[in-house]
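Enquirer: Fold the following, please.
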Amino acid sequence: MPANLTPQYFEAEKRYRSAETPDERIAALQEMLAVMP
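Expert: Modelled structure (predicted):
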């Protein structure tokens, strides 16, 4: 089932993929979960 993801989600996903430390990844994942519909 497709998801209607927001631009904020895609920005957070971009930060997650470019993160270099576990703390950066966790912060991006938390933001992804927060903006997910």
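Enquirer: From now on I want contacts and neighbour counts done on CA atoms only, so please keep to that.
Expert: Noted.
Enquirer: who's in contact with the helix ranked longest in the chain?
Expert: Using DSSP state H, we find that the single longest helix of the chain is helix 22-35. Contacts with helix 22-35, where a contact means Cα atoms under 8 Å, 6 or more residues apart in numbering, come from 6, 8-9, 12-13, 15-17, 19.
Enquirer: switch to 10 Å and redo it
Expert: Judged by Cα atoms under 10 Å, 6 or more residues apart in numbering, the contacts made with helix 22-35 from elsewhere in the structure are 5-19.
Enquirer: now the other sequence, so there's something to compare against:
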Amino acid sequence: MPANLTPEFLKARERFRAAQTPEEKLAALEEMLATIP
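Expert: From the prediction side, this is the model:
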């Protein structure tokens, strides 16, 4: 089933994929959780 992901979520997902440190990954994951529809 397709998800209706917001542009904010997609940006956070890209930040997560580009993150190098665990802290960066955690911050991106927290933003992803906050923006899930």
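Enquirer: TM-score them against each other, please.
Expert: Overall, the chain-to-chain superposition scores 0.93 on the TM-score scale (TM-score structural alignment, normalised by the length of structure 1); 37 aligned residues with a Cα RMSD of 0.5 Å.
Enquirer: rewinding a little: what residues sit buried inside the longest helix of structure 1?
Expert: Neighbour counts using 16 or more other Cα atoms under 10 Å place 25, 28-29, 31-32 of helix 22-35 of structure 1 among the buried residues.
Enquirer: what's the closest of these to residue 1 of structure 1?
Expert: residue 32 (18.2 Å; Cα to Cα).
Enquirer: how much space between the closest one and residue 14 of structure 1?
Expert: As defined by Cα to Cα, to the nearest Å, residue 32 of structure 1 lies at a distance of 10 Å from residue 14 of structure 1.
Enquirer: Residue 35 of structure 1 too?
Expert: Taking Cα to Cα as the criterion, residue 35 of structure 1 is separated from residue 14 of structure 1 by 14 Å.
Enquirer: Overlap in contacts, the two.
Expert: The overlap between the contact sets of residue 35 of structure 1 and residue 14 (Cα under 10 Å, 6+ apart) consists of residue 8.
Enquirer: Much appreciated, bye for now.
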